[in-house]
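> my questions concern the predicted model and sequence given below.
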Amino acid sequence: MKQFASLYARVDESTKTTVKVAALADYLGTASDTDRLWTIALFTGRRPKRVISTTKLRLWAAEVACLSDWLFDESYHIVGDLAETISLVLPEPSDPQDHSLIHWIETLAHLSTLDDDARKAGILAAWDTLAPDQRFLFTKLLTGGFRVGVSAKLMTRALAQVTGQDVAALTHKLMGNWTPQTTTWEALIEADDPMADLSRPYPFYLAHSVDDPADLGDPPGWHAERKWDGIRGQFITRGGEHHIWSRGEDLMTDRFPELAQLADYLPEGTVIDGEILAFANDMPLSFNALQKRIGRKTVPKNLLAEAPVILMAYDLLEQDGTDIRDTPFEDRRTALKTLLADVPPEAPIRLSQEVPFDTWDKLAAERETSRDHNAEGLMIKRRASPYLAGRKRGDWWKWKIDPLSIDAVMIYAQSGSGRRANLFTDYTFAVWNGNELTPFTKAYSGLTDAEFRQITAWVRKNTQNKFGPVRQVTPHHVFEIAFEGIQASPRHKSGVALRFPRMLRWRHDKPASEANTLDDLKEMLANYG
């Protein structure tokens, strides 16, 4: 665990990618196969399930540290992270030991089988053998909250240094439905066949935003289509089975049972990249309709009827078992069009239609109609481009429409977590309903650190009431809140809920009395909900 803790510290303490990659390469070149396999899993989001509730950990840690509950909670509030608080307040270990990472992973698995008394004894014994930095990581693993600032891209770069393999091949190997319990270092990394796992998707190609597509050159070399507002996914047919993967490497096959019939129409060895959309009457529904199905392992019949889905297909990555990502986009799209020509029209799949244009001004006019199509804007793709892995600049661009926005008054503030634990960064906003302010959303991003520090100083001087960590403040400051969508919500006092709210700017020029109203929100709901 000492070696793993050292790796974590090196990665966490630096913002330089070269330092992070060097730390990973040093570790992966010397650790045991089981430890480095688990390290890859942990650093790419494959965390063990939570073993114990945070409430019990707080009580047990306070007991061991001989702290009253309120003092522990105050310490937690200042530090902003439970595992870090525990690592700081507990006494030094009386029996320090240095076990491997896999030892502690197996300890977690054993603890999960015990009753509370035995589990408590096991956790306290573990804390008493671990140095503070190792205790911090062990507690993170206990809570299922282990996260680290390393992207899969950096992991594959480090692996490429250690193994001498191609980064793109390693990126593909790390995708799919694997866990450290179902594979080995040899099978996952050293094996030559990246298709050993027939469910494995390809790394998704991600686009950069463009402000002025005229900078891209002459229109004839570019293809445009709608940027659909759904869930990015790959549909895979291999080995007599089908699989659906999200961009976040979430296996979603069972969540969209109506797409299973596509396996009857598509040949073996087919991988299609596209967007899963709620779809009815030959028209995409709003994302709000699809959102009702997100996160459900099984979908009830009423939701299947209310929000049926299709795959809006826009790229073909594998044809007859052959990886065709290196062929030009225009050729891949022609092959996709030919493939879908034989699929009956009632099947839940559509080809994402090209938006024709011969000038960028004409494409700009098409972009303005995006909300009429329940789209987020346009995708612009170089016709000659291969299908790359990750966010590569140059060939694929997204040209989104401007977000919706509304001016609102800040009425509550709450401190952040981690490095922002001593700043008030999480705010509740309200709009006018007659002479009263009605809360309607929360936001915590969009401002600079300097602005957060300025607001924090103001909050401390203008707090009217305290509700635990939340401060009610004088209704004075106005912020422009940007959001991607709006929907009706009976759970909220305002009757609406926003999609991806964030602070667009601090309106120093506007007094609270001139903020928007609840009627303005309801008008937006009528137009865009």
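That came through fine.
> rest of the way, CA atoms for contacts and neighbours
Noted.
> got a list of what residue 61 touches?
Going by Cα atoms under 8 Å, 6 or more residues apart in numbering, residue 61 touches 86, 89-90.
> show me the helices in the stretch 101-250 of the chain, by range?
With DSSP state H, counting those that start in this stretch as the criterion, the stretch 101-250 of the chain has helices at 101-111, 116-127, 132-143, 152-163, 167-173, 185.
> redo those as TSV? Include distance to residue 287 and mean neighbour count.
Output for the helices of the stretch 101-250 of the chain, formatted as TSV (distance: least, Cα to Cα, whole Å; neighbours: other Cα atoms under 10 Å):
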stretch	distance to residue 287	mean neighbour count
helix 101-111	39	17
helix 116-127	42	16
helix 132-143	32	22
helix 152-163	28	20
helix 167-173	29	20
helix 185	40	17
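> which one of the ones you listed lies closest to residue 352?
helix 167-173 (25.5 Å; Cα to Cα).
> ok, and here's another one to check against it:
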Amino acid sequence: MRRFADLYAALDRTGATSAKRDAIAAYLHDAPPTDAAWAVYVLGGGKLRRLASVTELRQATGEATGYPDWLIEESYAHVGDLAEAIALLLPSENGPFDDVPLHAWMEQRLPALARLDPPARVAQLEAWWRVLPAEEIFLLNKLITGALRVGVSRRLVVQALAVWSQLPTDLIAHRLSGDWTPGAASLAALAQPAGDDAHREHRPYPFFLASPLEAPVESLGERRQWLAEWKWDGIRAQLMRRDDEARLWSRGEERLDGRFPEIEQAARALPPGCVLDGEILAWDDLAAAPRPFTALQKRIGKLKPGPKLLAETPVRFMAYDLLELDGADLRETPLRERRERLARLLQDVPPALTLSLAADAHDWETLAQLREQSRLRRTEGLMLKRLDSPYRVGRRRGDWWKWKVDPYTLDAVLIYAQSGHGRRAGLFTDYTFGVWDRGHLVPVAKAYSGLDDAEIARLDAWIRAHTIERFGPVRSVEPQHVFELAYEAIQRSGRHKSGVAVRFPRILRWRTDLSIADADRLDDLRRMAEA
């Protein structure tokens, strides 16, 4: 694992995208294939589950160092990253050190750790820490906690694989999609010459993502060159009809088999060899409109929903693109033609499959007026897609734009703070905000983004000087500061103390002009949730 630890350290030291890409590509050239495959999986966002609890890690640290619990807790709070704090606290060893291959850790040692009972797991952690250098202890702890953040995106891994294999990034992205299993054979398959990939039958296409429209809409040119669609708030997915089966893949490349059986059943009316891109929506048949995303959440966690849930929360697949037909890849075909074929394809299928209709407006001014109806239509705004555009990979600016309506806002008081992770470890950057309810501040939202570095530093210093209580890594602070928060929707919620849940909260600005008495009231938010 030493070679991978060196790579991880190199990635952690630089913020330059090209340097990270080149470091990964160099590692792929030099590392044994099985280790390289696991590095691709881990760095590319492969799922890592937590293998030891925080309590077990702290206990093992205490037994290995002799330090009291309070010192370990304070060190964690100061560093902001448990894996790093442990590596710093453990005594330095002079070796000799074990150098077990990365694949042996991932395939044998770590799965075996998960099967131990807590006392044996604590003992095993101590034993491993004694024979590893500090940088490998840090990496091992990251793997154990399932929090391997190092500023590397899946797209960056794809670019490094493209450099290593001398193949186009789009081809690598497709080969890496879906249930990619790390191994020497899987890595070799990524580097095969471009051709008709047999394994394509079981993989989704990489998703094309839109960028926020920040310039005036008129800057896009002639209105007739663009398709305008409503922007749906659901689960982005691809529906595949192949080999007499219907498969649903989420944007996170997770198989959704069995969770939405009405969509899978309706897909059997499609011809074999087709792939649709669209959105899964909870649907209100009476209103002929989508229900809020919170209704869809009832279905997400159910691997096999029962008859009652199917009846209470019906769903539809709102299709807006056709990526494959009769087994032929249509992604390079202009959107205008893809959409015409999609409309014909969906003419005689069950209502669980629906064509996403265009927003009909002959000029930008009329379209802007139509966009104002977004919330009445239970949408987030509009999507603007160039009619002659291909279906690209990832977030390529220029052809697809999301033109969302302005978010809702509320003024809330900072009441709790917690240290961040990664680059912001050691700084208080995760905040909880409250509003007034009968003379008390009740938490209603957590937000992690929206402040610049200078504001974060100023607020961090203030939090440290005005802490009232500590609850593990969380601090309650004096209620003095008001922030304007943006959010997309608000719903009643029995799971929250406030009785409401806001969707996608983030900080718009620090309202230094307001006193805490000016913050919003919970009754107002409840009325909004009802409305």
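Thanks, I have it. Given the structure is predicted, the values throughout are model-derived calculations rather than measurements.
> quick check: TM-score for this pair?
Once superposed, the chains reach a TM-score of 0.94 (TM-score structural alignment, normalised by the length of structure 1), with 525 aligned residues with a Cα RMSD of 1.9 Å.
> which of the helices of the stretch 101-250 of structure 1 sits closest to residue 300 of structure 1?
Residue 300 of structure 1 sits nearest to helix 132-143 of all these, at 31.0 Å, using Cα to Cα.
> residue range for that closest one in structure 2?
Using TM-score structural alignment, helix 132-143 of structure 1 corresponds to residues 134-145 of structure 2.
> what stretch of structure 2 does stretch 290-307 of structure 1 fall on?
Under TM-score structural alignment, the counterpart of stretch 290-307 of structure 1 in structure 2 spans residues 296-313.
> pull the distance from the matching stretch to the chain's centre.
Distance of stretch 296-313 of structure 2 from the chain centroid (Cα atoms, centre = their mean, to the nearest Å) equals 22 Å.
> and the contacts of it?
234, 256-260, 281-283, 295, 315.
> tabulate the helices of the stretch 101-250 of structure 1 in CSV, adding columns for distance to residue 523 of structure 1.
Shown next, in CSV, are those (distance: least, Cα to Cα, whole Å):
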stretch, distance to residue 523 of structure 1
helix 101-111, 52
helix 116-127, 53
helix 132-143, 43
helix 152-163, 43
helix 167-173, 46
helix 185, 56
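> closest to residue 350 of structure 1 out of those helices?
For the helices of the stretch 101-250 of structure 1, proximity to residue 350 of structure 1 was assessed by Cα to Cα; helix 167-173 is nearest, at 26.6 Å.
> please name every helix or strand in contact with that closest one.
Packing partners of helix 167-173 of structure 1 (3 or more Cα pairs under 8 Å, 6 or more residues apart in numbering; DSSP states H and E): helix 152-163.
> tell me which other helices or strands the helix it packs on touches.
Judged by 3+ Cα pairs under 8 Å, 6+ apart, helix 152-163 of structure 1 is in contact with helix 17-28, helix 33-43, helix 167-173.
> the same query, at a cut-off of 10 Å, please.
Where contact means 3 or more Cα pairs under 10 Å, 6 or more residues apart in numbering; DSSP states H and E, helix 152-163 of structure 1 is packed against helix 17-28, helix 33-43, helix 167-173, strand 390-391.
> of the ones you listed, which approaches residue 213 of structure 1 most closely?
Across these, closest to residue 213 of structure 1 is strand 390-391 (Cα to Cα), at 17.7 Å.
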